[in-house]
Structures are given as C-alpha cells and as structure tokens.
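Peer 1: here is my input; please provide its structure:
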Amino acid sequence: MSNVLTSREQDYAQWYNDLILKGGFADYSAVRGCMVIKPYGFALWENMRDQLDRRFKETGHQNAYFPLFIPKSFLSKEAAHVEGFAKECAVVTHYRLKNDPNGSGVIVDPEAKLEEELIVRPTSETIIWSTYKNWVQSYRDLPILVNQWANVVRWEMRTRLFLRTAEFLWQEGHTAHATKQEAIEETERMLEVYAEFAEEYMALPVIRGVKSANERFAGAEETYCIEALMQDGKALQAGTSHFLGQNFAKAFDVQFSTKENKMEYVWATSWGVSTRLIGALVMAHSDDQGLVLPPKLAPLQVVIVPIYNKDAGARQKIDEKATQLIKELQTKGIRVKFDNDDTNRPGWKFAEYELRGVPVRIALGARDLENNQVEVARRDTKEKSSQSLDGLTDNIAKLLEDIQSNMYQRALNYRTEHTTKANSWDEFVKLLDEKGGFISAHWDGTPETEDKIKEMTKATIRCIPLNNEQEEGKCILTGKPSTQRVLFARAY
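Peer 2: Next up, the predicted model:
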C-alpha cells in the first residue's frame, strides 16, 4: 500500500490527487472541470455541514433556498460585482432541444431562445437582494438572517479536485440590517464562527484578517477572511465574511422606514465556506501513507479489525466481543465499524484504513481475548499499544480527544515555524523560494505595489491580520513608509 501514493517530497500536487482519488473522497466527472463526490468524501462534508449548520442556527440564522438561475440584468445592477464574476459565468440562452433533422442526435432549438439570458448561480447576492426588496418595508422587518446550502458554478479553466472546480458545494449567508454597526458586527461574528470551526473541528489553526482592496470580494466594502497554511508552505483561504455596506440595497432599491419614519437603505453582509475545506483538511494533516483525519470530523472514527484463526469457537468469541465494543462505543457517540469481511486479510485492512485516515484502529484476536487486551493503533502518530479490555471505551474516547488536540498542535507548530519576517526585497524573495509559508512584511498600501509584487513573485497579500500591531517601516519593494506588516504567501 505504501507504493499507492506519490510522496509529498517527490510531487506534492500528485500526492494530493492520489489522496483524493485513492482515499475515496472524489472522482473525476464526464463534465469537464466538475467532480463526483464519493460517499466517503460526502460523509466528511456532511459532518462539516452539520457542525456549521448548528452554529449558524445558534447565532439566530435560518436556512432558505433561492433559485439556481439569475437574470443577466440582475448582475449588471452592481458594477463591481459583475466585473468580478463576468469571466466565470455559465450562461443559459435556450430552453429547449429538438431532434437533429440530419439524424445526429439532438440540437438546440433556435426557436427556443430566451428573451433574457440566465446566469447559472456563481453567488447569490443579486437574486437574494431582488427578493429582499419584497421582504423589507420597515425596521420591524430587520434583521434578516438567512443562510442557504447550495451548489454554485464558476467556470474555471484550470481545475483541481475540491480546491477549484467549475461546480462546488457551499453555504452562503446573506443578512440585512438596519445599521452599519449591526452589519459589521454580523460580519465579524460569522468570521469567528468559521475560525472556531476550523480550529476546534478541523484541527486547523487559522489567521483572522482583512483582505486588501485588490483581494476584496466583488461588491464588498470589506472582506474578512481566515487563512490557513498547508504542508507545502502555500496558503489557502478557508472562509470569507463580507461587509457589503449598502451597495446591493442601493442596486435593488431595498429601503426601510426607520423608527423616526425616515427612509434608509439596508446594510448587508454575505459569508461562505465551501467543499474547498476538504482540500484544506487533506493538505494540512495527511502524510505519505494516506489521509489523516481529525476525529471530530472523520466519517469513521474507530475500526475494529478481527484477527481470526481456524478455530470457529474463537471466531465466535471475537465477534461477540466486537459487537459488545461497538455498542459501548456507540453509546458515547463514537462512529465505529467492525470489519469482519473475509475477502481481505488483516494486513490489507490495516493499510486501507491507514490510507483512509481512520483515527483509531483496534486489532482483536483470540490471544488478545485470552489476555483481556487489544492492540490499539492511532493514525496521527502511528503509535501502537496494548490496552486492557477493561475500561477500553473510556480510553478510546480520551484517545480521540488527544488525537484531535495533537493534530491541531502539530499544524500550529508548522505554521509558527513557517511564519517569518522579511525586511528587504532580497530577503522576501529568498524566503518565498526556499522556505515558503507566511511572510510578514511591510507594504506601502497601494494596489500598484501589490500587483507588482504578485507579478514578480506570484505571492499575494493573504490578509492584514486583525488587531495587527502598528510598526513603522518601509515597503519591501518601493521603500515608501509603512505603518504595519501584512502577511504574504503563495497560495492556492
């Protein structure tokens, strides 16, 4: 099984693809740029979705659903928005097919051209704010706290499973508020929801920050983000929360009557994370033997592998003990499987569950039962130990907590070791090429300089960290005055 995967050192990109495909997460689709999410990968997404959905509802949000198709005219109402998404839009122009008179299958019926083209949802601000116009008349109608779980299409030319596909799954929150302060507080609150989820469930330390103007969401006044670091030293944007100001309210004339009976435009936010989080999870934790999944999200947390011999009586005792263990583990909410399939040997199963990243493996044989113990292997460190069957359930629950904590700490240590200050252009370039990671450096604050740095190095400003310390310095490229450092990195 060790020969199944390309090593990270040999080819990181191929290692990633191997993991996604051979780890059972996804497959390529017949539709260019799209992917099939397989049951194991979708189970992971469901666990992510369920935890996020719970947190959204705890903060007062409700789920709704809006159309997949957006009239083209809607996108043209907000200039920055349409400019930001125009090159990624899939457009529906006709509504009917007909048989080809030449007998070559079907063709688009030229008589079925739409009066107005429809855009396949790249994001939903426009269709939602056209709806909010009908929902909002008075301050009593606010706030609106809505989230939707949906798919979106962004016509990517260069795709990569989970990280960048033409169609992907996500959630998008869209809220409406009576005041600017309420909207900003909502934007920051949801960023923290994302950050806590990433750190507590994904075991993924993140930097909370604000995007530069160049990297800001199209149509937003401010974009907040969480940025994570992958094992190859590249950054990955793991979630965004946008303060939209009154831009979309003005574009769609969404006004409300205040308590003072004055008409004002509504203040807005939007925020989202996607199946890209699965890619982040894989690249942040996994190794050359396969996936390494945090227990809180792993589709399967514990697998019990029996070690049978030819004694039928011993087999029955192993099966009975395994059944008892499953019931005990399930009472603690642990997701467990007993793999008693005879078509594969125990060694093959060990390697397979290692490849799939199952956090804990229990090997149970006749001799183990005689000694009242089992062999327990943890996926994160590959350590094995013999443990007594007495109190095993409690020990496994504690072990899962320890694995979760260890994975977070290991990722945090890596990020700390790969966050470096640069005080000159030569130092900046050398760090990018030889070490990677986050580089903390001064920037003169201009889009022109930011564009030039990106053009010369392929590094972008990942974020301006929240609560950033003020520090007098000089821009690494232009030498102009700067009052704070920002985080640069090459990124996915």
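Peer 1: from here on, contacts and neighbour counts on C-alpha atoms
Peer 2: OK.
Peer 1: so where do the strands sit in the stretch 51-200 of the chain?
Peer 2: Secondary structure of the stretch 51-200 of the chain (DSSP state E, counting those that start in this stretch): strands located at 62-63, 69-71, 90-94, 97-99, 106-108, 113-120, 144-153, 167-177.
Peer 1: check the stretch 351-492 of the chain too.
Peer 2: Under DSSP E, counting those that start in this stretch, the stretch 351-492 of the chain gives strands at 360-365, 373-378, 384-388, 419-421, 438-442, 460-465, 470-474, 481-489.
Peer 1: for comparison, sequence B:
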Amino acid sequence: MSGKGGNKQGKKQGGSKGGKQHELAITTRAEDYPKWYQDVVRFGELAEPAKVVKGCMVIRPHGYAIWEKIQRDLDARFKNTGHRNAYFPLLVPQSFIMKEAEHIEGFAPELAVVTHAGGQELEEPYVIRPTSETIIGHFFAKWIDSHRDLPLKINQWANVMRWELRTRMFLRTTEFLWQEGHTAHATHEEAIEETLQMLHVYGDFAEEVLAVPVTRGIKTASERFAGALETYCIEAWMQDGKALQAGTSHDLGQNFGKAFDVKFQNEAGDLEHVWQTSWGVSTRLIGGLVMTHSDDDGLVLPPRVAPIHAAIIPIFRKAHEKERVMEAAERLKEQLSAIDIAPERARYRDFLEVVIDDRDMRPGAKFYDWERRGVPMRIELGPKDLDKGQVCMKMRVDTPACSGKQFLPEAEFLGSVRQRLLDYQDALLAAAKARRAANTVTLDTWEEFEATFAGDESKFAWCHWDGTAETEAAIKDKTKVTIRCVPLEGQGPAAEPGTCIFSGKPSKQRVLMAKAY
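Peer 2: Alright, predicted model coming up:
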C-alpha cells in the first residue's frame, strides 16, 4: 500500500490560521522514529504536552473525537455482553490500597498521594486511583450477599493517574483516560470464561474498528498484573518493530475478594468469597493507531474510527464560479452525511462526517492539511466537474482497489462511497498484517537473537523459552527484549518442544518476544 499523499505545494502555504505550523515538514520514520511519532500527533492535532502539569497531555478535539468513537463502539460491546456502567470515586483511601499486599507492591512507585485538603492535613491520605480494584472491592462487599446477586458485571469510564518518569503522548502519560471492567462470579470457571470473553472483545475491536492486528496470549508471571492469578493480553506490532500492549484482561481469583471480605451465600447456604476479574484499555490505543497506520505524510485513520470521513475542497478561480461550486458542495455534503457506514451488527449508527473546506487558502495547502489529519477521503469539486456531472475523489493512501485520483459520475460515486470506505478499512488492516508478517521471525540460536535485536532494532520474534523467571530477566537485562505473551491456541506457532534460545534447557513452546513501549 502506498503512503504517498496529494499535492505537496501546501507545505509552504500556511494552515487554517496561516500559522507557522504548516511550514514545517514531518520528520520521516527512517530519520527519527520517536520524533516522527510526536510530529504526527502534533500536526494531526491529536494532542500536545501539558507542560504546566508534568507528564500530562491535552487531548485536542480531533484526538478526543477518536476516543469518543472508541468509547462508543466498546461501550456497545460491553453492554451486549451484560455489563453496566457505574462510576467510583477518584480518591481511594490509602488503607484500601494497603489491604492487598501484591497490589501495593506493584503500584507503590507510581502512586500520587493527597495529604492535605481544605487547608488541613487529612486524617488518612488518599491515593489518586491508579486503578480501582480496591475501592470497587469495598462496594462489592456491600452489594453482594447471595449467589442470586452474581454475576455482577460493572464497567467504569474514568481517568487514572500513575506517576510516570518518562512520558510520551498517548503511550505513557501521568494521567490518562481508560475504561476498567470489574466483575464478580460464584465460581472460578465463570471468572475465567469472563476473562477470556473480554480479551476477545478487545481483540475483535482492535482488528474490526482500529484495523490493528493483534496477538492474543497470556503474560508471564513477572509481567502479570499486581494481585492477579493470570493476565491475558493483546499485543500489537508497531512500525519500528516494537510491541505495544494494547489491552489486558485479568483473572483476579479470590485475592481481592478476601482482602475486602466480598462473600456470598451459595445455593447450599455456605459462605464463599467471590471470584473476580478486571480488564481495561486506555487512550494508549490512539498511540497504537498512529504507529500502526501512519506514514511520512502524517496521520492515517481507518474510517470506522475517523472523526471526519471526507473533506470537500471547492475549487474555483473566478468570483462568479464560487456560488455555483459552493451550492454543489453543500448538496453533496448533505447527501454524504445521510450514509451510514456502521456494520449491520453494530448497535449504533455511524453516519459520515463531512466538512467543506472553504478557507481562503490554495487547494494544495488544503490537501496537505487534511492529509496530515488522516481524513480517509478527499473530494475536489470545481466548475469542470459540475459541467461533467462528476466527482474527483482520492483516498488518503492508495490501495489495490483505489489508487490515485478517481473521476466518477456523481450518482456512481454516491452509490459506491459506503463500500469504498469499508474496503479502505479492510485494506488498512490487510496492509498492517502484511507489515507485521514481513517483520516477524522465528529464531533458534542466541546469535540470531542478538543480531535481530542489536541496537534499537526490534521485530516480533517467536522463540523457545525454558519457562523460568531467571532466564526471562537475563534476556531482558542483556537485550531489553521482553516476553510479550505466551500465545493462545491459533495465535502463534503450534506448541512444540524445543530448546530455550538463551539457556539451552527444554522448552514446551515458542513465545512472542520483542522490545516494547
């Protein structure tokens, strides 16, 4: 798939405000990948650092609109699987955090603690939530008495805070937005079923909506969520070869149930502790979206998550042409805005969002501006097009089915635009899968491993591992490579015995290794 955009004459023409922002080119991926990422986020008007609040970011309207689309789709999926939304306090009593030993140990370095309020020192400090297992456990204990109260399935859309030392917009910030699901069950089998169900909800969403291919698997013990019996994850491949943990689902066992005395009376009349799960994704998904699809010309967005689907560029040279072209643009916008691209199974409507760019700028500058914002479709409309009854359209990136500018009769264009956008969505996923496949290797020797991960280089590597924490830590210490997951069935090479790539000891199966964000 080509990453080339439209007319680049706009690079020196100024932006919507004629500002200097549009006089600057985006750093290429080959030149400086981290800088490229920051440039795409900035010029795509997704976010900017909140320098007055260390480690935080301001999500701009274009970026927040992406998060709203993520919320809308996931919320429908959660409700379709029997979950209801609730909201719990931002401040968690410090004593709650202390009740679950593994939890406090896992989050201690990242906690932000409130010690004063109203001009006085608090009797007990509050922790700004890094996650909500503890406070939700407290309320579960109040709400659950009998097996008839189970399963209890709650989701919360919220912000959380983890005091990060090294931050990068969307990928790792001190404050971020997320959702966290919390459920309680009568049996461990039900809890495991819930954990896996939500993992697959995340995986399906990533591929169907974000067009981001993911590998589903189990985290090793050292990478497990603090206080969980097992952590499941989806891992995505980024264009620099690194992995991004895009979502997690945790089997919490009875750890939090015991810590907060969450009991229920079973059918036999005996008291038992509940079995709990938690699962979550965050605004990190937007960072993964950027690094999966975007190119050296800027942001690339799949239609199902794009805030704007099409930008209409009116083109005219003479004053008397303006009224005619603008009337046609308004009519076309109205017709396009009535088209719904939501799949038939979706529980919501997704009508096309269309803008008419009537700014006083040269057309090339407008092309370049919308290109950097990742708008999937650009439509050019001028007097000659009206005379011929046609529309000139171009997709943000070329696909096998649609390359370069297309000149189509207006009726044909309107009749095909929905399918064009859905085909474009599929093409982005196919291209992402192809890039991942081209950068996935199977390694059998330590020499191959060291060569693959030399310097800043990274790939997705399937390697044998002896299953010990000592070997896992040694590999990470020597190469900065971590075990991303032990793949679920069908998500990686078939399980086969082998020899550990580092220790030479027996191995049950290959695991996914990569450097990671």
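Peer 1: looking at the strands of the stretch 351-492 of structure 1, which is buried most?
Peer 2: Stretch with highest mean neighbour count among those: strand 438-442 (a mean of 26; mean count of other CA atoms under 10 Å).
Peer 1: okay, and that strand goes to which residues in structure 2?
Peer 2: Under TM-score structural alignment, the match for strand 438-442 of structure 1 in structure 2 covers residues 460-464.
Peer 1: and T173 of structure 2, how far is that from A65 of structure 2?
Peer 2: For T173 of structure 2, the distance to A65 of structure 2 equals 19 Å [CA to CA, to the nearest Å].
Peer 1: out of those two, which sits in the busier spot?
Peer 2: T173 (23 against 17; other CA atoms under 10 Å).
Peer 1: what does the more buried one correspond to in structure 1?
Peer 2: Applying TM-score structural alignment, one finds that T173 of structure 2 aligns to T165 in structure 1.
Peer 1: give me the nearest residue to its match, chain neighbours excluded.
Peer 2: Excluding its sequence neighbours, the residue lying closest to T165 of structure 1 (CA to CA, 6 or more residues apart in numbering) is T159, at 5.0 Å.
Peer 1: if we can go back for a sec, what's the closest of the strands of the stretch 351-492 of structure 1 to Q14 of structure 1?
Peer 2: Comparing the strands of the stretch 351-492 of structure 1 against Q14 of structure 1 with CA to CA, the closest turns out to be strand 481-489 (21.2 Å).
Peer 1: which elements pack onto the closest one?
Peer 2: strand 438-442, strand 460-465, strand 470-474 (3 or more CA pairs under 8 Å, 6 or more residues apart in numbering; DSSP states H and E).
Peer 1: just give me the mean distance for that strand relative to structure 2.
Peer 2: Compared with structure 2 after fitting, strand 481-489 of structure 1 deviates on average by 0.5 Å (mean CA distance after the TM-score superposition for structure 1).
Peer 1: so that strand corresponds to what in structure 2?
Peer 2: With TM-score structural alignment applied, strand 481-489 of structure 1 matches the range 506-514 in structure 2.
Peer 1: mind listing residues that contact that stretch?
Peer 2: Applying CA atoms under 8 Å, 6 or more residues apart in numbering, the external contacts of stretch 506-514 of structure 2 come out as 241-243, 458-467, 481-487, 493-500.
Peer 1: cool, and stretch 62-80 of structure 1?
Peer 2: Stretch 62-80 of structure 1 has contacts (CA under 8 Å, 6+ apart) with 56, 81-82, 116-121, 124, 126-128, 145-150, 152, 218-219, 247-248, 251-252.
Peer 1: how about 7 Å then?
Peer 2: The contact list for stretch 62-80 of structure 1 (CA atoms under 7 Å, 6 or more residues apart in numbering) reads 82, 116-121, 126-128, 145-148, 218-219, 248, 251.
Peer 1: so which bits of that stretch are buried?
Peer 2: In terms of neighbour count (16 or more other CA atoms under 10 Å), stretch 62-80 of structure 1 has its buried residues at L68, F69, I70, P71, K72, F74, L75, K77, E78.
Peer 1: and which of the residues you listed is nearest to V108 of structure 1?
Peer 2: Distances from V108 of structure 1 to the buried residues of stretch 62-80 of structure 1, taken as CA to CA, are shortest for F69 (18.9 Å).
Peer 1: residue contacts, the closest residue to the closest one other than its chain neighbours?
Peer 2: Excluding its sequence neighbours, the residue lying closest to F69 of structure 1 (CA to CA, 6+ apart) is V120, at 4.9 Å. Shown in contact with V120 of structure 1 (CA under 7 Å, 6+ apart): L68, F69, I70, C89, A90, V91, V153.
Peer 1: try C392 of structure 2
Peer 2: C392 of structure 2 makes contact with I379, E380, L381, K405, Q406, F407, L408, according to CA under 7 Å, 6+ apart.
Peer 1: show me what it lines up with in structure 1.
Peer 2: Counting by TM-score structural alignment, C392 of structure 2 lines up with E375 in structure 1.
Peer 1: coming back round to it: for the contacts of C392 of structure 2, which one is nearest T452 of structure 2?
Peer 2: Taking CA to CA as the measure, T452 of structure 2 lies nearest K405 of these, at 39.8 Å.
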